[in-house]
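Participant: pasting the structure only:
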């Protein structure tokens, strides 16, 4: 009984629609990760320039922000099943075009970057719509468990995908990786086609659908002003990611602190795999999340654990400089700290996503999920820039340890500033309407 209470809560899988989506995601997430690895690898192979590879950040972030917000507005107007079908077909089409250009031997980097931008646009529409669907399929008390199951699959793919791609690219080239991604996406399309019609449920006086334009997007942002709990769910994530996500420093840390080669190596691989590995373990052992009613307090605790873990990671990096005898144990300590942080971040994300799903009315869920996608994707990218700039001035150890401390301080300040967030309970969740 104790073991059953510890491992992941699988009750959401009793729902046929969720189970089909989840099983399909197991198949498609590895294919998606193959493309995520193949695009920058192909750009570098074609150009030999890291500057061109860096452009994937711009070509990926801009459509993610624009279409993430607009996609959320679309999800609050149109039948969500229809929107999922269209966006999934768009993802299949762009993956097929990736395969075609690679199969034809194209070396046009701008074509590749443009396809990447289109793919990210379809992804940005698909994800908030998919999240907005879950509260219509599952009871509120099952949403944390459902989010944990989804995130566990995603993080497992984040580990397996790069490893598989790294092995296959020298033997198969890029086209086969894109083809696998294209084929696996049909599993998701099949699951989506079997969903029921999911028209938006509107409140009194809102029977008429709004136009999914700029005004609708702005309404989704402005509603947060009147719902501090929802606003704080975004603020604490921004604090955690902007100050505490040191992934941009992993190559330098692996090379300089742990004496790995400039082009990768064991330390490099361990650092990049540690956070998703911790998230997977946290997801497997996530049975407890369904029993937590005080979700606001749980989010605060999880982010504090994340901040302490990142601080510990920075200390381990600093101690590695003491000499050869310190490097191996400090590498293990650094990996352990990142894994603990990954498990805490997984739990925090599961709670925050569930809070957003249950505290918002159905007519607002799409737009708020769009904002969620932008925050989740944008925070780490801002962290890449800030951590890189600060590390150039004070070094990687001080940057990472200091960032972890700022996460703790910022989270405590946020909790004190908005005590209603800490007091938030699933059993008494208010509803945010448009």
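Facilitator: Yep, that arrived. What you see is a predicted model, and the numbers here were worked out from it, not measured in a lab. Residues are numbered from 1 along each chain as shown.
Participant: When you work out contacts or count neighbours from here on, use the C-alpha atoms and nothing else.
Facilitator: Fine.
Participant: Which helix in this structure has the most residues?
Facilitator: Longest helix in the chain, counting residues (DSSP state H): helix 324-358.
Participant: Can you name every helix or strand that the helix or strand just after that helix contacts?
Facilitator: Counting by DSSP states H and E, the next helix or strand C-terminal to helix 324-358 is helix 362-394. With contacts defined as 3 or more C-alpha pairs under 8 Å, 6 or more residues apart in numbering; DSSP states H and E, helix 362-394 has these neighbours: helix 50-75, helix 109-137, helix 214-222, helix 228-244, helix 324-358, helix 396-417.
Participant: Residues in contact with the fourth one: which ones?
Facilitator: Here helix 228-244 makes contact (C-alpha atoms under 8 Å, 6 or more residues apart in numbering) with 224-225, 303, 306-307, 310, 352, 355-356, 359, 372, 375-376, 379-380, 382-383, 386-387, 400, 403-404, 406-407, 410-411, 414, 418, 420-421, 424.
Participant: and the residue most central in space within the chain, how far is that from residue 284?
Facilitator: Centroid-nearest residue in the chain: residue 376, 5.8 Å away (criterion: C-alpha atoms, centre = their mean). According to C-alpha to C-alpha, to the nearest Å, residue 376 stands 22 Å off from residue 284.
Participant: Skip the chain neighbours and tell me the closest residue to the residue nearest to the centre of the chain.
Facilitator: Distances taken as C-alpha to C-alpha, 6 or more residues apart in numbering put residue 237 closest to residue 376, at 7.5 Å, once the chain neighbours are dropped.
Participant: Please compare the first structure with the one that follows:
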């Protein structure tokens, strides 16, 4: 790792995003590969629900995509984290990446052949979720090996901001595809772009050095195994840190009760006449997160991280509820953008807290739990939103869910205040 000279930020630099991690060559390559691949993945993230809605004509089946993604995450996310702690992390990334690439090519093939099967879409989404569950904990766990410890919060913020930037421009580009071509033509184009761009991520992973697991001081030299006992050991460690448990809990509340993305195809069709509107809706949350990330220099200096995390989660829910009541596209996009900015703050604080708390030998397993929470929560939210919209309409699904998430988050931290007491390491207090 390469040291980076520390300097006190001045003026606008106090707010501008911290780019110092890009001075580390290994991190820079991984960041570039992931950025290109994530941009491509956004085409599939829009194309799959659009295809499902086109095949079935309702949001309920779109919501089922959430279950298809969540169940593999629940099973393989925890196992993938254990594998990341027991195997060479570079090899784990290569194996999971190859599976993810193959599932994307399968989506392309079924669209070219016009199979038209909702069940096949669910299966392929499940396969993608398995691959993601294997690679995501590993990709996060290698971060402290790529950059110095003092740059971990900045690198986490940079990763999340880059992801949100791709989540802005990717769906907008996908929306243009579906606005320009018929769905049966646009789908192969979207899947093909994803498959092509993912090759850059594979290249970046190939350039990584070997990353074998660090020795476990309690194992007396015995090789670590990626089995049930290893998973239980990670969960036992997590159970001793109530701050992390509470941070996961309020994130689950926010995502399950307020995530609105399963409603976007129906919302675009009914309120805004379809077309490019679906791209704006899928991009809106990411637009806010990207803008929040570009002005995120202050996040690394926050000491009352627990309080700020809670405020961000409550802000997310309130903004989603307000967006559910808006009737102008620009206003919905603006309110979803506010929600996205709040989500960036909560996500980067939670990830930084987790990486700094956990020793390297535990990071894979705890990142596996984090993958289940961060990626699984929104998928359960998709099911909740789709089912609620089918019963009561999109407005009730968004407004009710957003307000419920804000209220429950406040109640949880009031009853269990450990998260509110948490301060960043180095501030003289650690819960």
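Facilitator: Cool, the structure landed. Bear in mind that the values here come from a model prediction, so they are computed numbers and not experimental data.
Participant: Now the TM-score, please.
Facilitator: In this superposition the chains share a TM-score of 0.84, using TM-score structural alignment, normalised by the length of structure 2; 415 aligned residues with a C-alpha RMSD of 3.1 Å.
Participant: Nearest to residue 256 of structure 1 among the helices and strands packed on helix 362-394 of structure 1 would be which one?
Facilitator: The closest of those to residue 256 of structure 1 is helix 396-417. By C-alpha to C-alpha, the value is 9.6 Å.
Participant: Can you name the element that comes right after that closest one?
Facilitator: Going down the chain from helix 396-417 of structure 1, the next helix or strand is helix 419-423, by DSSP H and E.
Participant: Where in structure 2 does that next one align, residue-wise?
Facilitator: The alignment of helix 419-423 of structure 1 onto structure 2 (TM-score structural alignment) spans residues 417-421.
Participant: buried sites along that stretch?
Facilitator: 417, 418, 419, 420 (16 or more other C-alpha atoms under 10 Å).
Participant: Same check on stretch 302-322 of structure 1?
Facilitator: For stretch 302-322 of structure 1, by 16+ other C-alpha under 10 Å, it's 302-321.
Participant: can you pull the contacts of residue 400 of structure 1?
Facilitator: 244, 246, 310, 311, 313, 314, 387.
Participant: Against residue 408 of structure 1, how distant is it?
Facilitator: From residue 400 of structure 1 over to residue 408 of structure 1 (counting by C-alpha to C-alpha), the distance is 13 Å.
Participant: hmm, back to that, let me have the contacts of residue 400 of structure 1 in JSON lines, extended by secondary structure and distance to residue 139 of structure 1.
Facilitator: Below are the contacts of residue 400 of structure 1 laid out as JSON lines (DSSP: H, G, I helix; E, B strand; the rest coil; distance: C-alpha to C-alpha, whole Å):
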{"residue": "244", "secondary structure": "helix", "distance to residue 139 of structure 1": "33"}
{"residue": "246", "secondary structure": "coil", "distance to residue 139 of structure 1": "36"}
{"residue": "310", "secondary structure": "helix", "distance to residue 139 of structure 1": "35"}
{"residue": "311", "secondary structure": "helix", "distance to residue 139 of structure 1": "37"}
{"residue": "313", "secondary structure": "helix", "distance to residue 139 of structure 1": "38"}
{"residue": "314", "secondary structure": "helix", "distance to residue 139 of structure 1": "41"}
{"residue": "387", "secondary structure": "helix", "distance to residue 139 of structure 1": "40"}
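Participant: Quick one, which of the helices and strands packed on helix 362-394 of structure 1 gets closest to residue 261 of structure 1.
Facilitator: Comparing these against residue 261 of structure 1 with C-alpha to C-alpha, the closest turns out to be helix 324-358 (14.6 Å).
Participant: what does stretch 337-354 of structure 1 correspond to over in structure 2?
Facilitator: By TM-score structural alignment, stretch 337-354 of structure 1 lines up with residues 335-352 in structure 2.
Participant: Superposed on structure 1, what's the mean shift for the matching stretch?
Facilitator: By mean C-alpha distance after the TM-score superposition for structure 1, the fitted stretch 335-352 of structure 2 averages 0.9 Å away from its aligned residues in structure 1.
Participant: Show me what residue 217 of structure 2 aligns to in structure 1.
Facilitator: Using TM-score structural alignment, the equivalent of residue 217 of structure 2 in structure 1 is residue 204.
Participant: Which residue in structure 2 aligns with residue 33 of structure 1?
Facilitator: By TM-score structural alignment, residue 33 of structure 1 lines up with residue 42.
Participant: So the nearest residue in space to that match that is not next to it in sequence, which state does it fall into?
Facilitator: Excluding its sequence neighbours, the residue lying closest to residue 42 of structure 2 (C-alpha to C-alpha, 6+ apart) is residue 170, at 5.0 Å. With DSSP: H, G, I helix; E, B strand; the rest coil as the basis, residue 170 of structure 2 sits in helix.
Participant: What of residue 215 of structure 2?
Facilitator: coil.
Participant: Ok, residue 17 of structure 2 next?
Facilitator: Reduced to three states by three-state DSSP, residue 17 of structure 2 is coil.
Participant: ditto for residue 430 of structure 2
Facilitator: coil.
Participant: hang on, it packs against residue 422?
Facilitator: Yes - distance between residue 430 of structure 2 and residue 422: 6.1 Å, which falls inside the contact criterion (C-alpha atoms under 8 Å).
Participant: Which one's more surrounded, these two?
Facilitator: residue 422 (19 against 12; other C-alpha atoms under 10 Å).
Participant: Identify the residues contacting the nearest residue to the more buried one once chain neighbours are set aside.
Facilitator: The spatially closest residue to residue 422 of structure 2, leaving aside those adjacent along the chain, is residue 306, at 5.1 Å (C-alpha to C-alpha, 6+ apart). Residues in contact with residue 306 of structure 2 (C-alpha under 8 Å, 6+ apart) are 419, 420, 421, 422, 423.
Participant: what about the last one, neighbour count?
Facilitator: Think residue 423 of structure 2. 19.
Participant: pretty sure it is touching residue 303, no?
Facilitator: Yes - assessed by C-alpha under 8 Å, residue 423 of structure 2 is found in contact with residue 303 at 5.1 Å.
Participant: Alignment lookup: the residue nearest to residue 376 of structure 1 to structure 2.
Facilitator: Under TM-score structural alignment, residue 237 of structure 1 pairs with residue 251 in structure 2.
Participant: about what we covered before: among the buried residues of stretch 417-421 of structure 2, which one lies nearest to residue 105 of structure 2?
Facilitator: residue 419 (43.1 Å).
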